[in-house]
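K.L.:
Quick one, what's the 3D model for this:
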Amino acid sequence: MVEKVKKKIQTKFHEPESVYKRRWWILAVLCLSLLIVMVGNTALNVALPILSEELKATNSQLQWLVDSYSIVFAGFLFMAGALGDRFGRKGILQLGLVLFAGATLFAGFGANSANELIAARAVMGLAGAMIMPATLSILTNVFPNNERAKAIALWAGISGAGTAIGPLLTGFVLEHYSWHSAFLVSLPLIIAALISGAILIPKSSDPDHTKIDIPGSILSVVGLVAIVYAIIEAPHNGWLSFDTLSIFGLGAATMGLFIWWELKTKHPMLDVRLFKIKAFGVSALVLILVFFALMGMFFNMSQLTQLVWGYSPLEAALKMLPMSAAIVVSSIISPKLVQKFGKRKVVGSGMLIVALGVLLLSTLGIDVNYGMFVLAMCTAAFGMGIAMSPTTDLMMSAVPRSRAGMGSATNDTTRELGGSLGVAILGSLLAAQYSEKIIPAVSQLPQQAQVVAESSLAGALRVAQMLPPQIGGALSVAAKTAWLDGYSHSLIVGAIVIAASATIAFKWLPNQSEESVDEIVHG
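P.N.:
From the prediction side, this is the model:
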């Protein structure tokens, strides 16, 4: 058996035996690289209040400090995956790490304004788009079929853990150092990943040496960036405003042109015919729906712990740490559950567990109930860890190994798009409920104070601090109550969406990649 595996690997690497022997060390480097991306994507949230004060950043600038990363990240994933397939995944990964380090250094030492930080975050997003798909495509090429599910489970566990580690690291350094430190927490990790990756990671690429699909790359970037931009800005501009509809229309039209081009060209960056395969198409849909609800949930949890319950950034990060442990543990046991019950049942059941956790989170109120918070949070995280790795494995199994970068980019893009939709739509639902419920409590305030209080919970709490204690206290309670009403409604919607994804998984998700990729794509 081992000899067969070595022969299979030999078609891809110059030193097959040494690659096979060090495959778990390679996975460790890939997971470290992935952790850098996840920390970069989540670490900034806890630093926003300090940045607002120190840099006099507006609400729009604070929003873009977060969104510039995710928009560029989502927009360049396909191009980065294609470049990795063509020119080598190791090289793209290393270049992404160098670019991330440069942007980190500029943000930590050179940036002195919010706009400069926004630019640095955009570069970090580009670097992340180069790093993340490369990690999964290298993993797919290094591990044989019988070990790939376990390796992907560990990869998925690190991805989930990074969502908690980022805020924790940032919260810790902000307790002791200036705001610049928030952008430097990942620098030691980048250095370690660069050195170990240069030594351990083998070279791999598409052996067919197909041409780069430049038109497809440009169309995918323009289309995805426009769609994500429209979704993120819609709560501010209005869902039916001219700006939102025109930009979204531009993105949709561009993506339609992208699909037409990919069907026509001989060397597509994304062979859209892969979506005919259940393992690929249904997995992509499930991932979009799941991350729609989960990212909306994470967005709400941050505000609940800090604005409603009054935790500091570090305290909030520590309180959410059990979620990370739940994701890691469930990701590890997921392959064993798949062996016993099959992927369809494991993914569907995992989604139902996530829906239950999100529903429990929707019941939390103004009084701190950390026991219920931990139970609900860990329930959702446990279900997520169980379901994500087999879904990812199904999706990647449907893609030829030579196009692993394309498959990985699609996997990552579904998560980013689903997450962007979740934050935008569920956040908009929360904001609409809050604005409606807070009106009676602020009707007697001066006009300017009303506008500030109605704009957000944070604004209402700032106004409350400037009022006499009795009046300010009443406004604070009313604002938190109004916010919690919207919070509950948005999470109930999220739970319904996840339950829908469970139904889709139970009904249509195959237990294995049952169809022949070559027959469907090339037949």
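K.L.:
C-alpha only now, for contacts and for neighbours.
P.N.:
Fine.
K.L.:
the strands in this structure, which residues?
P.N.:
Taking DSSP state E to define them, one finds no strands in the chain.
K.L.:
how many neighbours does residue 256 have?
P.N.:
15 (other Cα atoms under 10 Å).
K.L.:
Distance-wise, check it relative to residue 212.
P.N.:
In this view, residue 256 and residue 212 are 20 Å apart by Cα to Cα, to the nearest Å.
K.L.:
Then residue 454?
P.N.:
Relative to residue 212, and taking Cα to Cα, residue 454 is found at 50 Å.
K.L.:
ditto for residue 374
P.N.:
48 Å.
K.L.:
Residue 359 now?
P.N.:
From residue 359 to residue 212 the distance is 45 Å (Cα to Cα).
K.L.:
And this one, please, so the two structures can be compared:
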Amino acid sequence: MVSTGRARLSSVQRRLLTLSCLAVVLVTASMAALYTALPQIAADTGASQAELTWIVDGYTLALACLVLPGGALGDRYGRRIVLIVGLVIFAVGSAAPLVLDSPLWLIATRVFTGIGAALVMPSTLSLITAGFPLERRGSAVGLWAGVAGVGAILGILGSGVLIENLSWVAIFVGMAIAGALLSVAACTLPESVDTSRSAMDPLGTVTSALAIGAIVVAAIEVPARGWLDPLVLGATVAGVVLGVVFVVVEKRVAHPLIDVGLFADRGFGSGTAIVTVQFLVTFGLFMLIVQYFQLILGYRPLVSALALAPMGLPMVVISVIAPRLATRFGLRVPAFAGLASIGAGMFLIAQVDVHTSYLDVLGPLLLMSAGIGLCTAPATAAIVDGTPVAKHGVAAAVNDAAREVGAAVGIAISGSVLAAGYGERIAPALPSLPETAREPVGDSLAAALEVVARAGPVAQQLGDFAKSAFLHGMRESAIVLGFLTIGAAVLIAAWAPGRRPTADAVDSDEDVGGLEPGARNGVVEIAKE
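P.N.:
Sure thing, here's the model as predicted:
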């Protein structure tokens, strides 16, 4: 049985927390692990730029589309078994590129791996929330949120080490081995399941997957095609329409995939918004800063990853204590302080130039890291606490879907603003270039520097001009993300709940979604197997 007191964690709880954190790190690390490997993949497989984009984003698309039904499957059939199945699928998908290494097969295997990730991610959080008593749950969720946030950094760092010493194939080998080992270790965890075993919602599952998928596809294609491209506009409209259909369906079915009325709850709704904005800005930042380190400061992929590594410490440490701040002051205070810190960090990033040193960049990165730790863990806890324990799988999936959609939209905004700013500044230099050089120089700084390298010292002035154009686009992108974050901080702070009166907290704990009075503090059904 799981302890409900303030005693030390049991061995089962420690194992549950450790394996859940390792599994979520693996899933989030896989989102960013291939960023540093794309040049090698292109050289070895002949993948085009569009194919490279989908080798990375096919994983994110599958994860975002299927994470809600993945959470529902865990609630109904058992979160441990869904976690194990997801890890097995993840491991098989990661191993497949060892024998299927053409660009189209790489895209297909990444999509397959994303399906496994969609089963893993909500299961990890819902196992934690079901396996820990209420008084311990905040710290456990905080640690989970902290390591989930730092997972992308660890993915970039780990892949940088492997690329430096081996090849891009080693990244897939590492992910496959990690998935296989964790799937075996997960067999030792206790099972957790919703005892009511509500019927699945196939129509809600399909409409939610299609709605999220359409929005993510639009976000993925924006940087390359632009906001007014027919595909982007069509996918955006389809996503909105399907989202409306999903809401209508969920209000009418007897057993909805998720009670859409939860989004009107101030804690649940504002928590979802916080997570979305935080991942939007974080992945927008990664897209900018990794290119800045490599193309402006001249860092190798591994050094670029090491330059991001310090962000992990404040993120994890503050994530562990932030839920206590939310308990004392309510969600409003850490949400505003965290998002404001992230926004301030983006405005400081907007001041970089060719003469900026790494230490000048490190300060804003640490400020943003602290802000992420301050607001994300309380937001995740608010999402989970807004639902009964029996439905924590779906609540965890909402948290995860918010992360994936936010990441995709953040990359879209960051990439499109960067491309527009770069294109605007580089345009005057294009007419004087040979026709064969105009397109690559106009596309990106990376391509421009390749042209400069082939031309030799005579083209050095073009390289400096291209760097200046990139920095212009980067500054504009950082400013847009900064204003977006500060605006969100103000709006969310006005919406998020403040500190609850003690009596209200007690009352809410006595009657949550029709559960027995003690159900919120314990586990719906946990059996050691």
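K.L.:
Overlay them and tell me the TM-score.
P.N.:
Here the TM-score for the pair of chains, by TM-score structural alignment, normalised by the length of structure 1, is 0.93; 508 aligned residues with a Cα RMSD of 2.2 Å.
K.L.:
ok, back up a step: and residue 454 and residue 212 of structure 1? Which one has more around it.
P.N.:
The neighbour comparison of residue 454 of structure 1 against residue 212 (other Cα under 10 Å) goes to residue 454, with 21 against 17.
K.L.:
Test my guess that residue 263 of structure 1 contacts residue 270.
P.N.:
No: judged on Cα atoms under 8 Å, residue 263 of structure 1 makes no contact with residue 270 at a distance of 9.1 Å.
K.L.:
which one of the two has more residues nearby?
P.N.:
residue 270 (25 against 15).
K.L.:
What's that one aligned with over in structure 2?
P.N.:
Counting by TM-score structural alignment, residue 270 of structure 1 corresponds to residue 258 in structure 2.
K.L.:
Its match: what's it in contact with?
P.N.:
250, 394 (Cα atoms under 8 Å, 6 or more residues apart in numbering).
K.L.:
how much space between it and residue 393 of structure 2?
P.N.:
10 Å.
K.L.:
ok, residue 189 of structure 1 - how many residues close by?
P.N.:
Residue 189 of structure 1: 16 neighbours (other Cα under 10 Å).
K.L.:
how about it, what's its match in structure 2?
P.N.:
Counting by TM-score structural alignment, the partner of residue 189 of structure 1 is residue 178.
K.L.:
My guess is its match contacts residue 91. True?
P.N.:
Yes: taking contacts as Cα under 8 Å, residue 178 of structure 2 lies within contact range of residue 91: 7.5 Å.
K.L.:
Quick check: residue 411 of structure 2 vs residue 234 of structure 2, distance?
P.N.:
19 Å.
K.L.:
which one of those two has more residues nearby?
P.N.:
residue 411 (25 against 14).
K.L.:
Pull up the distance across stretch 70-90 of structure 2, start to finish.
P.N.:
Start-to-end, stretch 70-90 of structure 2 (Cα to Cα) is 14 Å.
K.L.:
ignore the last one, stretch 381-390 of structure 2
P.N.:
Stretch 381-390 of structure 2 stretches 15 Å from its first residue to its last (Cα to Cα).
K.L.:
Onto which residues of structure 1 does it map?
P.N.:
The aligned range for stretch 381-390 of structure 2 is 393-402, by TM-score structural alignment.
K.L.:
what does that stretch rub up against?
P.N.:
85, 140-141, 148-149, 152, 205-208, 274, 277, 279-281, 283-284, 404, 407-408, 411, 512-513, 517.
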